[in-house]
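Student: All I have is the shape, not the residue letters:
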């Protein structure tokens, strides 16, 4: 989808403006929230340790089991529950990528179910599958498992994995598997309006961006 087909406002409404850098300070968090409000995005996505925050007009997303996914499921669930108690309205959890690669899909299901039960139905649950590290057949299976476990979205990437971030191919595969029933969040390495537009055309319904202002500048004003 060409960038000139989408308006800046339409794309902004799909963005989780993200700050998950380990070196982020309280001042950085405040600046990210202020920028998110100025840009009119959907949400800010912040590390759980910085919660609670004041972000009127924005959804507050956070992460669990981030970025490796190698935390015990109960730890992920506890982290997610605490974040919700501190004001998070959306949780992006990382699966155990190694379990998925090994074909241990029961463990992946239990992992997601544990977090879903920990936060109940009060929040939007996004499942980060680290798509760049998985073969296509595993991407499909993990998306199906996320749907079975009650997730609201599947998400491509943490943005921290050496295999890479979001790709048009992975987003299209995810959308073909669960699109229309679950949201598809593309995240990791999205730097231009053209990249964002291509991911939306492939089926992304949410974008995780740290360079939101730069990306939005490439779309036409309303």
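Tutor: Looks like it arrived, so ask away. Just so it is clear, the structure is predicted and the values come from calculations on it, not from any experiment.

Student: contacts and neighbour counts: CA atoms only from here.
Tutor: Will do.

Student: Run through who's touching the helix or strand hosting residue 208.
Tutor: Here residue 208 sits within strand 206-209, counting by DSSP states H and E. With C-alpha atoms under 8 Å, 6 or more residues apart in numbering as the test, strand 206-209 has contacts from 14-18, 183-188, 190-191, 196.

Student: Just flag the most distant two among these.
Tutor: Maximum pairwise distance among the contacts of strand 206-209 (C-alpha to C-alpha): 21.1 Å, between 183 and 191.

Student: so how far is residue 34 from residue 170?
Tutor: Distance, residue 170 to residue 34, using C-alpha to C-alpha, to the nearest Å: 32 Å.

Student: Against that first model, consider the following:
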């Protein structure tokens, strides 16, 4: 297992500095992580820093609440794509889920999938924020993800009341099946954490402690996004 290829090396703190982003990108290139996951304001810089590597530039959309209207999220997504992002992690409208407005959830998800028409190779991940959802709601969103052919369902923003759990990852994998991949994020701090979620079916791990995770010892210096 090439554990590094599962990792989205992440820095999404509000006070992230340019120096910190440069360090993140340098580490990602050195350790050959799957991607860096950064706020939209740093997409251009990350794209410049990683242009000679195989590390993808991932950014977040509608982050962290998911409460913007779909048109605003799509505008944000298109801007990020124009600046060089190749993966988008967007937060679904959690209120729509809680209100049972699943047609709205599907319409928004389909709008994101539609971006792939003009951007071959684009990867779209929808963040469920599972700490706020019931099992039935998680299953329903995963079914919609299968119907719309989105690439990934993702557990958490890392800014909610809880992060990834074994129960949520297993449920998402069972509901999404083989058609949709699963990303575990939020509280993933150690190599053991990462391997646990991979065994449950996750194919991406979002974490601020990527370097610690692939080292021989389980460091816990990251915030665990």
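Tutor: The structure has been received and is ready for your questions. What you see is a predicted model, and the numbers here were worked out from it, not measured in a lab.

Student: What would you report as the TM-score here?
Tutor: Once the chains are laid over each other, their TM-score by TM-score structural alignment, normalised by the length of the first structure reads 0.91; 211 aligned residues with a C-alpha RMSD of 1.5 Å.

Student: that older thread, mind putting the contacts of strand 206-209 of the first structure into a markdown table with secondary structure?
Tutor: Shown next, in a markdown table, are the contacts of strand 206-209 of the first structure (DSSP: H, G, I helix; E, B strand; the rest coil):
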| residue | secondary structure |
| --- | --- |
| 14 | coil |
| 15 | strand |
| 16 | strand |
| 17 | strand |
| 18 | strand |
| 183 | strand |
| 184 | strand |
| 185 | strand |
| 186 | strand |
| 187 | strand |
| 188 | coil |
| 190 | coil |
| 191 | coil |
| 196 | helix |
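
Student: which one of the residues you listed sits closest to residue 140 of the first structure?
Tutor: Of all those, residue 184 has the smallest distance to residue 140 of the first structure: 12.8 Å, by C-alpha to C-alpha.

Student: ok so, going back, if you count neighbours, what's buried in the next helix or strand after the strand holding residue 208 of the first structure?
Tutor: Next helix or strand after strand 206-209 of the first structure toward the C-terminus (DSSP H and E): helix 212-216. For helix 212-216 of the first structure, a neighbour-count test (16 or more other C-alpha atoms under 10 Å) marks 212, 213, 215, 216 as buried.

Student: how near is the residue mapped onto the last one from the second structure to residue 56 of the second structure?
Tutor: Mapped onto the second structure by TM-score structural alignment, residue 216 of the first structure lines up with residue 214. Here the criterion is C-alpha to C-alpha. By it, residue 214 of the second structure lies 18 Å from residue 56 of the second structure.

Student: Quickly find the element holding the aligned partner of residue 175 of the first structure in the second structure.
Tutor: When the second structure is aligned by TM-score structural alignment, residue 175 of the first structure is paired with residue 173. Assigned by DSSP H and E, residue 173 of the second structure belongs to helix 166-176.

Student: ok, average deviation of that helix from the first structure?
Tutor: Once fitted to the first structure, helix 166-176 of the second structure is off its aligned match by 0.8 Å on average (mean C-alpha distance after the TM-score superposition for the first structure).

Student: outside of that helix, which residues touch it?
Tutor: Here helix 166-176 of the second structure makes contact (C-alpha under 8 Å, 6+ apart) with 130, 135, 138-139, 142-143, 145-146, 153, 155, 181-182, 184, 196-197, 200-202.

Student: do the same with stretch 64-80 of the first structure
Tutor: 48, 63, 91-97, 110-112, 114-119, 158, 160-161.

Student: Just confirm residue 83 of the second structure contacts residue 41, I think it does.
Tutor: No - at 9.7 Å, residue 83 of the second structure does not count as touching residue 41 under the criterion of C-alpha atoms under 8 Å.

Student: just to revisit the earlier point, between residue 183 and residue 191 of the first structure, point out the one with more neighbours.
Tutor: Comparing residue 183 of the first structure with residue 191 by neighbour count (other C-alpha atoms under 10 Å), the higher total belongs to residue 183, at 20 against 16.

Student: Please verify my assumption that that one contacts residue 151.
Tutor: No - under the criterion of C-alpha under 8 Å, residue 183 of the first structure is not in contact with residue 151, lying 9.1 Å apart.
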